[in-house]
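>>> Provided below are the primary sequence and the corresponding predicted coordinates.
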Amino acid sequence: MTYLSVCSGIEAVSVAWEPLGFMPVGFAEIEKFPCELLKQKYPAVKNYGDITQYEKWNIGQFDILVGGTPCQSFSVAGKRGGTADERGALMYAYLGIVETYRPRWVIWENVPGVLSSNSGYDFTSFLAGLEECGYGWAYRVFDARYFGVPQRRRRVFVVGHSDNRTDLAAKVLFEPESMRRDFKKGEEQKQETSENVRGSSEITMYLAHPSDSRFKEAEKTMGSVTAHYGSTGGGNTSLIVEPTYFRRGGNYKYHRDKKASTLRNSASPDCFDLVLASEKKYIRRLTPLECERLQGFPDDYTQIEWHGKPAEQCPDSLRYKAIGNSMAIPIMRWIGERIKRIEEKIK
């Protein structure tokens, strides 16, 4: 199967789908660092750049359109400009690509905040746009921690199929067992998955930033509290494992003796550091390699040559942002596998 990946970033989609035999016909990315990575990793695939210029692309036919348009204006951590923000309005450019090229499948990803943005009108207008183009659709919120990576990352995934095949779109996102309301079986699966994910991350961490004037005081009061936590930075891209430890718009919550206190941090989101809860407390930065593993990327995937310097000198800040703005690879592979299975049955 062939696919066009838009808002490509560092191409989690291609990493996820390469084992499935899917072939990219093109990318669409404008950020400098991801563009350079795409050039080095996928030299034979054309980067079409700005998705608002889709009418000039002349790509031809492909099977799948996939991409997650910018989420900042939809996130509950931001100003929530929705589609009134030019970044949020890019979802209409995505619909323009759907209307122009009419791929058999469409996959769109965004933050859960899109469901309530503009009282739900923004998301409704996106789904209505798919219907106007003749697509049946289904959507579901997935959390990456249930797909084998040690982070909590909830995202909305919309799958559409041409010829108004809502049934096929639903088969991608929903399992027959859950539709039959088999509560006992579902509960057993939930417990098994949670235990596996929890066991995959043995290091206990706190997220904070040493530039905050209250950081040292907070460090002293945290004691031996434990919580799994990871973050890649990059705006609305927090990666979290335990549900009681979370970040929202610069707010960091710690728990000690079941009492919560909040430390506000207005520092750069690209420079998150970690306090490890152990017998000997110390501070260190979450490494880019750890962030790559949180998303399911191969080790050192984002370590590329940059501005004539060797890969070993690639700036960490650029890597953090690119990884944080990407997708969880296991989820994309799961979706791809189910599409492939459906296509094989149809044939």
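Good, I have the coordinates. Residues are numbered from 1 along each chain as shown.

>>> For the rest of this, base every contact and every neighbour count on C-alpha atoms.
Will do.

>>> Please enumerate the helices of the stretch 101-250 of the chain.
Listed from the start of the chain, the stretch 101-250 of the chain has helices (DSSP state H, counting those that start in this stretch) covering 121-132, 166-173, 176-179, 183-199, 215-221.

>>> any chance of the ones you listed in TSV, with mean neighbour count and distance to Gln40 too?
Listed next are the helices of the stretch 101-250 of the chain as TSV, based on neighbours: other CA atoms under 10 Å; distance: least, CA to CA, whole Å:
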stretch	mean neighbour count	distance to Gln40
helix 121-132	17	34
helix 166-173	19	32
helix 176-179	10	41
helix 183-199	13	33
helix 215-221	13	40
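
>>> take the one below as the second:
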Amino acid sequence: MNVLSLFDGKSCGRLCLQQAGIKVKNYYASEIDPYAIKISKQKWPDIKHIGDVQSIDIDNSWYLGHTNISYDKGVIMLNGDIDLLMAGSPCQGFSNAGLGMNFEDPRSKLFWTFIHLLRQLQRGNPKVLFWLENVKMKKEWRDIISKELGVEPIELNHGICSPTERKRLYWTNIQGVKLPSNSHIIINDILEHEVSYKYLITQKALERGQRKTYSKMRFNPSKCGTLNTKNNSGQMSIDSGTTLIQVGVADGIKGHESKTRVYDPKGKCPTLLTHQGGHHHAKIAVDEELWRRLTPLECERIHGLPDNYTEGVSDSQRYRMIGNGWECRGVTEMLKAINL
């Protein structure tokens, strides 16, 4: 099939399609992050990168079955239709971790660019499939998206198939989509046995769970919170989906109380974020006096990526692009419906 992927990032869409057993003939990727593009090119040399989504125009009105994709560096004349339009449009305007600006946020306004390009594709191919991912959001915002696309979203908490709590919505016209089954995977299942000293946090742990926390602790030995896009250093964060085992509080760290939390590897990890910050990393208790943060490879495993998929850029950029991307186990299972 011919695929157009908007806000492509490090090409999780291509990976999920491959893992789902879907044969891809041509894959066109729109992305502006140079680090994500570098990783995409390393992993998928055959992908055609077409730059900023706002520079794309699609014309399939001349001949049915012939699609022209114009972008800032030229025109792609495709002998055929785009069969699938994929996108994980920027979510900061809808996320609880953002400013709550909804469609007024410049990044979330790009949803309308997705709609514009979908309408252009539908003129030439009314049966074009679409797949749009975004965060769980207020009903009024969700309803606007649903009205434009003509379908209700599928909600998935990726914690059922991943070591992270990550609630996401998927709008699609793909028929027969099934949610993945529960794999009962926890943080301990993805940890490296030996890590560099740079990931260690060497300070004495304080008494366990005796300090007042920002939110009520939830003791669940099988789940962690969502990996999201606020932090670029593997933070275990707090959000509505967090179910963590907190075992201590780090001393001497300034800022919000959530930065001081230390978690047990027998639970799930919280959302992976992409925000810059000194102590925003995820803190795991190795024993009572030794803590460390998640490594980039462990974050890859949390999101269902192959080991070292993001290798080739700095750790900060690896954390950032992993947090920005899809949790691939769940997406892969749902995309298998294309072959039904």
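Yes, it's here. Since we're looking at a predicted model, the values are computed, not measured.

>>> Same list, the helices of the stretch 101-250 of the first structure, but as CSV with distance to Ile30 of the first structure please.
CSV is the format used below for the helices of the stretch 101-250 of the first structure (distance: least, CA to CA, whole Å):
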stretch, distance to Ile30 of the first structure
helix 121-132, 23
helix 166-173, 30
helix 176-179, 40
helix 183-199, 34
helix 215-221, 36
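
>>> Would you check how far apart the residue nearest to Thr242 of the second structure when sequence neighbours are not counted and Pro163 of the second structure are?
Residue nearest to Thr242 of the second structure in three dimensions, not counting chain neighbours: Gly225, with 3.7 Å by CA to CA, 6 or more residues apart in numbering. From Gly225 of the second structure across to Pro163 of the second structure, the span is 8 Å (CA to CA, to the nearest Å).

>>> Same drill for those two, tell me which one is more crowded.
Set side by side, Gly225 of the second structure and Pro163 show more neighbours around Pro163, with 32 against 26, by other CA atoms under 10 Å.

>>> which one in the first structure is aligned with that one?
Under the alignment (TM-score structural alignment), Pro163 of the second structure maps onto Pro150 of the first structure.

>>> Contact partners for its match?
144, 197-198, 200-201, 240-241, 294 (CA atoms under 8 Å, 6 or more residues apart in numbering).

>>> Please repeat the previous calculation with a cut-off of 10 Å.
144, 196-202, 228-230, 239-242, 293-296 (CA atoms under 10 Å, 6 or more residues apart in numbering).

>>> so how far is Ser201 of the first structure from it?
Taking CA to CA, one finds Pro150 of the first structure at 6 Å from Ser201 of the first structure.

>>> swap in Arg285 of the first structure?
To Ser201 of the first structure, Arg285 of the first structure is 17 Å away according to CA to CA.

>>> Strands of the stretch 201-340 of the second structure, start to end?
246-249, 261-263, 284-287, 290-292 (DSSP state E, counting those that start in this stretch).

>>> Save those as CSV, and put in mean neighbour count and distance to Asp33 of the second structure too.
Shown next, in CSV, are the strands of the stretch 201-340 of the second structure (neighbours: other CA under 10 Å; distance: least, CA to CA, whole Å):
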stretch, mean neighbour count, distance to Asp33 of the second structure
strand 246-249, 23, 35
strand 261-263, 24, 31
strand 284-287, 18, 30
strand 290-292, 20, 29
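
>>> In a markdown table: the ones you listed, plus distance to His275 of the second structure.
Compiled in a markdown table, the strands of the stretch 201-340 of the second structure are given as follows (distance: least, CA to CA, whole Å):
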| stretch | distance to His275 of the second structure |
| --- | --- |
| strand 246-249 | 21 |
| strand 261-263 | 17 |
| strand 284-287 | 19 |
| strand 290-292 | 19 |
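
>>> of all the helices of the stretch 101-250 of the first structure, which lies closest to Trp57 of the first structure?
helix 121-132 (20.8 Å; CA to CA).

>>> Check the offset of that closest one from the chain's centre.
Taking the mean of its C-alpha atoms, helix 121-132 of the first structure sits 21 Å from the chain's own mean (CA atoms, centre = their mean, to the nearest Å).

>>> If we ignore the residues flanking it in sequence, what's nearest Gly107 of the second structure?
Just so we're on the same page, residue 107 of the second structure is Arg rather than Gly. Pro90 (5.6 Å).

>>> The one you found: neighbouring residues, count only.
A total of 21 residues lie near Pro90 of the second structure under the criterion other CA under 10 Å.

>>> Could you list which residues are in contact with the aligned partner of Val111 of the first structure in the second structure?
Counting by TM-score structural alignment, Val111 of the first structure corresponds to Val135 in the second structure. Going by CA under 10 Å, 6+ apart, Val135 of the second structure touches 88-96, 142, 155, 166-170, 228.

>>> now Tyr309 of the second structure
Contacts of Tyr309 of the second structure by CA under 10 Å, 6+ apart are 10, 39-40, 42-43, 296-297, 300-301, 318, 322.

>>> hmm, try it at 8 Å
39, 43, 300.

>>> Which of the residues you listed are conserved in the first structure?
Contacts conserved in the first structure for the contacts of Tyr309 of the second structure, counting by both residues aligned by TM-score structural alignment, their matches' CA atoms under 8 Å: Glu300.

>>> Which members of the contacts of Tyr309 of the second structure are positioned in helices?
Residues of these located in helices (DSSP state H): 39, 43, 300.

>>> Could you find the closest non-adjacent residue to the second one?
Nearest non-adjacent residue to Lys43 of the second structure, counting by CA to CA, 6+ apart: Tyr309, 7.6 Å away.

>>> Map that neighbour onto the first structure.
Using TM-score structural alignment, the equivalent of Tyr309 of the second structure in the first structure is Tyr301.

>>> count of residues packed around the nearest residue to Leu173 of the first structure once chain neighbours are set aside?
Spatially, and ignoring its direct neighbours in sequence, Leu173 of the first structure is nearest to Arg140 (6.7 Å; CA to CA, 6+ apart). Neighbour count of Arg140 of the first structure, defined by other CA under 10 Å: 14.

>>> The one 5 residues further on now?
Arg145 of the first structure: 25 surrounding residues under other CA under 10 Å.

>>> Please give me every residue in contact with it.
Arg145 of the first structure sits in contact with 151-153, 194, 197, 241, where contact means CA under 8 Å, 6+ apart.

>>> which pair in these spans the largest distance?
Using CA to CA for every pair in the contacts of Arg145 of the first structure, the one that comes out farthest apart is Arg153 and Ser194, at 14.1 Å.
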